[in-house]
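Q: Predicted model, plus sequence, below.
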Amino acid sequence: MIDLYSRLIRHSGNQNLFRVIEMSVAAIVNERPFHIQAEGPRGTGKTTIMRAARALLPPITRIKDCLYNCHPAVPHCPAHRNLSQEAIAALGVEQVPRPFLEISQAAKLGTVVGSIDLAKLTSPADQLAALLPGTIPQAHRGIIFIDEINRLADTAPELADVLLDVMGTRPGRVQIEEPGLPVAELPVAVSIWAASNPDEDPGPLRRIRKQLSDRFDVAVTMGRPDNFRTVAAILAGQTYETQETEVLSTANLPLSGRLEDIEVSQEVRELLGKIYLEFGLESLRSITAMETAACLTAMLDGRTVAGITDLAQIAPLVLAHRVSPDDLVAIQSYLYKMLYGQDSMVARKKTPPSLKERLFPANFWAAVITRAAALINKRGGLPGKTGKGAAGEQETARIVDPLNTTIVAPPKPAVPLARLPDEQLVTRSRKPHG
């Protein structure tokens, strides 16, 4: 499984998902749930990457045979939470794989939360009315993955309500209720990972269930590969190392760092407070998620202090599903001004790029022109330009830069179809009679 995750191809369209997965794993290792969502067109690898990431999860130590994964130092389940450390030592402990469970579209409330243990209830030797924990309690200290969560939120609102409780606080909580048995309320520390196709029915999660969307600390928008070699490498099932692709070494991931050791200055916290108030953010979860994500970024980079640079880096991931695009750009600009100063040259270079700059980087057309001219000259120059110049040297192709070329508009503006004369809408030529 480790080999599978290591061999997955990274490119500009999915690199943010790899990053937030590693952030979430680092958080849950520190007993801190960190919920992530990946949105994007079908077939871009969201589910494949998330499922393969279970290879990053280190094992856990639990009380022996505990279905709730009770930590020996802080037991929480009904069977163990009142036991002394001596009694827990007598039961023994064991190391097991960290849970990575899934909730399917066909899941029922009882299988997700918990229900009566029918095996014990119908045992001929010792009939006992007892609870059987569902997927969420059994995933304590691990991960739950939900594919197409936008559909689940639309078709199973009762499950969405459960997720609201699980993701609303840290740790979250579930409540198991069965007739004839006392109500069992359990704390659960579990990270929710989800994937969705917002361009298909029923649409983006934030439009279906805004409260649930807000529970996700970060949301990543997946994109397609932008390099044909990347696509070829994906088809071949191999790694391909270029500037566009990067191979991860799972052994070098600093997932064992201590999140509590990452320092957040008072200046950063006051800045988060200003962003919350000045930009009218609806939920305090947004700035809480920004602080946590900044700390995780610093930890994964091997640093002990989270600063404004980290906030600027993670702001789009934390806020894109919570605020409008205009507000997101304004917040990013605000952070860059805090970093570099409003009037500094660096600030102007660091402000979010325009659409033209994103589509055509500064060296894009220069590279295209240089390459095209080289190919044309290699093939003998431009058509009809095979002679020599005035100096007796072979002429070389010259290609203008389209970004620095003045385009003259046509003398007459375009006319809407509705205002065209009928005879200009359709034309045809008459064939001569023969």
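A: Alright, I've got the coordinates. Numbers count the residues shown, from 1 in each chain.
Q: only C-alpha atoms for contact and neighbour calcs from this point on.
A: Fine.
Q: Which parts of the chain are strands?
A: Ranges of strands in the chain, per DSSP state E, are 36-39, 60-63, 93-96, 100-102, 114-116, 131-133, 143-147, 172-176, 184-188, 191-196, 218-221, 263-264, 305-306.
Q: looking at those, which is closest to Ala52?
A: strand 100-102 (10.5 Å; C-alpha to C-alpha).
Q: Now do the contacts for the closest residue to Asn150 other than its chain neighbours.
A: Closest residue in space to Asn150, ignoring its immediate chain neighbours: Leu205 at 4.8 Å, by C-alpha to C-alpha, 6 or more residues apart in numbering. Contacts were defined as C-alpha atoms under 8 Å, 6 or more residues apart in numbering; by that measure Leu205 touches 149-150, 153, 196, 198, 212-213.
Q: just to revisit the earlier point, take the strands of the chain and write them to a markdown table, including mean neighbour count and distance to Leu319.
A: Listed next are these as a markdown table, based on neighbours: other C-alpha atoms under 10 Å; distance: least, C-alpha to C-alpha, whole Å:
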| stretch | mean neighbour count | distance to Leu319 |
| --- | --- | --- |
| strand 36-39 | 26 | 12 |
| strand 60-63 | 18 | 32 |
| strand 93-96 | 14 | 36 |
| strand 100-102 | 20 | 26 |
| strand 114-116 | 20 | 34 |
| strand 131-133 | 21 | 34 |
| strand 143-147 | 22 | 21 |
| strand 172-176 | 19 | 22 |
| strand 184-188 | 18 | 26 |
| strand 191-196 | 26 | 17 |
| strand 218-221 | 24 | 7 |
| strand 263-264 | 16 | 20 |
| strand 305-306 | 19 | 18 |
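Q: Next up, a structure to set beside the first:
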Amino acid sequence: MKHALLLAAVEPGLGGVLVFGDRGTGKSTAVRALAGLLPELSLADGCQYNCTEENPSPHCSVCNGEAHPQRSLRPTPIVDLPLGVTEDRVCGALDLEKALLSGERAFEPGLLARAHRGFLYIDEVNLLEDHLVDLLLDVAASGVNVVEREGLSVRHPAKFIMIGSGNPEEGELRPQLLDRFGLSVDVGSPDDIETRVEVVRRRDAYELNPVSFHETWQAADLEIRDAILIAKKVIPSVNVPDESLRLAADLCIRLGVDGLRGELTLMRAGRAHAALDGRMEVTVADILSVAPMALCHRLRRDPLDEAGSVARVTRVIDEVVDQTVGHA
């Protein structure tokens, strides 16, 4: 799970991460902890659209109203999308306060504007209402939020990395939304005593003294942040040789993955994996390493195969490796 989140932080084009697991396995904790590892963004003070300096949203009065608005560094946003949220809260709507006080028809940005250039976190994503799923699919595909209601016509950038978590026992995800997540991982409770004891120790240490806990782990956090920054800078120059692309295509064909999104995800994830490791070329090992999390949620259901999707991907990977070794 942590590795998938880091890959998504390095390569936004992956499309986000889906995390399924039992209650109490640290899914939400890991996602929210990601904020402390991400590089800060330079934002204009008072900007509600997280505009870039080069290309501000046309509806942002702050970034378009002054020649050089005051800017400051702020944490990369991780915005929660709560269950039961209204469509107006997600997309934005008419600012009723301004309309009543001054008669001015103004737009009040929603959660999608706040998530621009950051992360949108959906806990219990499999319980999300269908009309919100349709909305997210449209915005995730276009990178633009369009609001046409109450006499308003607003378009603003909404490019974010989507992270969803949920308990598989509470329902399945719609295939259209499932396909939008680049990576998918399953998490479970650790089954060895030492790991469980260490988790309890760290949780207790945090609750007793959060400041001291952060100081203890600050150096490790900064090391990960530096690795993310370096990887984001070099990733456009990371080479993906034909051998790695052929392997990606071979895996998708053997597994019966529909479309070409599987190959694209494998290529992007492999590139991010190599960049995080400080290498400038994607190897076969990179593709094989990210294959389970990139492909397991894209498999068709096979009623004759009782093995889980991760086991099916692992089995095909073993076949490919055996054939490669045999040919060598």
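A: Here it is on my side, so go on. Treat the numbers as computed from the prediction; the structure is a model and nothing was measured.
Q: since we're on Ile136 of structure 1, how many residues are nearby?
A: A total of 27 residues lie near Ile136 of structure 1 under the criterion other C-alpha atoms under 10 Å.
Q: What distance do you get for the aligned partner of it in structure 2 to Ala227 of structure 2?
A: Matched by TM-score structural alignment, Ile136 of structure 1 corresponds to Leu112 in structure 2. According to C-alpha to C-alpha, to the nearest Å, Leu112 of structure 2 stands 28 Å off from Ala227 of structure 2.
Q: same question, Arg315 of structure 2
A: For Arg315 of structure 2, the distance to Ala227 of structure 2 - C-alpha to C-alpha - is 32 Å.
Q: cool, and Ser42 of structure 2?
A: 20 Å.
Q: Also Ile235 of structure 2?
A: Counting by C-alpha to C-alpha, the gap from Ile235 of structure 2 to Ala227 of structure 2 is 12 Å.
Q: which one of these two has more residues nearby?
A: A direct count of neighbours by other C-alpha under 10 Å for Ile235 of structure 2 and Ala227 places Ile235 higher, at 22 against 18.
Q: which ones are touching the residue nearest to the more buried one when sequence neighbours are not counted?
A: Of all residues not flanking Ile235 of structure 2 in the chain, Ala275 sits nearest, at 5.7 Å (C-alpha to C-alpha, 6+ apart). With contact set as C-alpha under 8 Å, 6+ apart, Ala275 of structure 2 has these partners: 230-232, 234-235, 238.
Q: what do you get for Ala248 of structure 2?
A: Shown in contact with Ala248 of structure 2 (C-alpha under 8 Å, 6+ apart): 262-263, 266-267, 287.
Q: Could you do Phe181 of structure 2 as well?
A: Contacts of Phe181 of structure 2 by C-alpha under 8 Å, 6+ apart are 14-18, 162-163.
Q: which of these lies closest to Asn64 of structure 2?
A: Distances from Asn64 of structure 2 to the contacts of Phe181 of structure 2, taken by C-alpha to C-alpha, are shortest for Met162, at 28.2 Å.
Q: Tell me who's in contact with the corresponding residue of structure 1 for that closest one.
A: In structure 1, Met162 of structure 2 lines up with Ile192, judged by TM-score structural alignment. Contact partners of Ile192 of structure 1, counting by C-alpha under 8 Å, 6+ apart, are 33-36, 143-146, 167.
Q: Among those residues, list the two that are farthest apart in space.
A: With C-alpha to C-alpha as the measure, no two of the contacts of Ile192 of structure 1 lie farther apart than Pro33 and Ile146, at 15.4 Å.
Q: now the helices for structure 2?
A: 2-10, 27-33, 61-65, 87-91, 96-102, 111-115, 130-142, 175-180, 193-208, 210-234, 242-255, 261-276, 284-295, 309-327 (DSSP state H).
Q: To what extent is the aligned partner of Arg151 of structure 1 in structure 2 buried, counted in neighbours?
A: Aligned counterpart of Arg151 of structure 1 in structure 2: Leu127 (TM-score structural alignment). By other C-alpha under 10 Å, 18 other residues sit near Leu127 of structure 2.
Q: And the aligned residue in structure 2 for His321 of structure 1, how close does it get to Thr216 of structure 2?
A: Per TM-score structural alignment, the equivalent position to His321 of structure 1 in structure 2 is His297. The gap separating His297 of structure 2 from Thr216 of structure 2 is 37 Å, by C-alpha to C-alpha.
Q: now Cys296 of structure 2
A: Distance of Cys296 of structure 2 to Thr216 of structure 2, given as C-alpha to C-alpha: 36 Å.
Q: Between the two, which has more neighbouring residues?
A: In this view Cys296 of structure 2 and Thr216 are compared by other C-alpha under 10 Å, and Cys296 has more residues nearby, 23 against 11.
Q: who's in contact with the equivalent of Ile36 of structure 1 over in structure 2?
A: Using TM-score structural alignment, the partner of Ile36 of structure 1 in structure 2 is Val17. Val17 of structure 2 makes contacts with 4-5, 8, 162-164, 181-185, as judged by C-alpha under 8 Å, 6+ apart.
Q: can you do 7 Å?
A: The contact partners of Val17 of structure 2, taken as C-alpha atoms under 7 Å, 6 or more residues apart in numbering, are 4-5, 162-164, 181-184.
Q: do His140 of structure 1 as well
A: Listed by C-alpha under 7 Å, 6+ apart, the contact set of His140 of structure 1 reads 68-69, 188-190.
Q: By neighbour count, which of these wins?
A: Val190 leads these on contacts (other C-alpha under 10 Å) with 29 neighbours.
Q: gap between it and Glu260 of structure 1?
A: Taken as C-alpha to C-alpha, the span from Val190 of structure 1 to Glu260 of structure 1 is 18 Å.
Q: what's the closest non-adjacent residue to the equivalent of Pro179 of structure 1 over in structure 2?
A: In structure 2, the residue matched to Pro179 of structure 1 (TM-score structural alignment) is Glu150. Using C-alpha to C-alpha, 6+ apart and skipping the chain neighbours, the partner closest in space to Glu150 of structure 2 is Leu94 (7.1 Å).
Q: Aligned counterpart of that neighbour in structure 1, please.
A: Under the alignment by TM-score structural alignment, Leu94 of structure 2 pairs with Ile116 in structure 1.
Q: List the contacts of the residue lying closest to Glu148 of structure 1 once chain neighbours are set aside.
A: Leaving aside its sequence neighbours, Glu148 of structure 1 sits nearest to Ser196 (C-alpha to C-alpha, 6+ apart; 4.3 Å). Ser196 of structure 1 makes contacts with 38-40, 147-150, as judged by C-alpha under 7 Å, 6+ apart.
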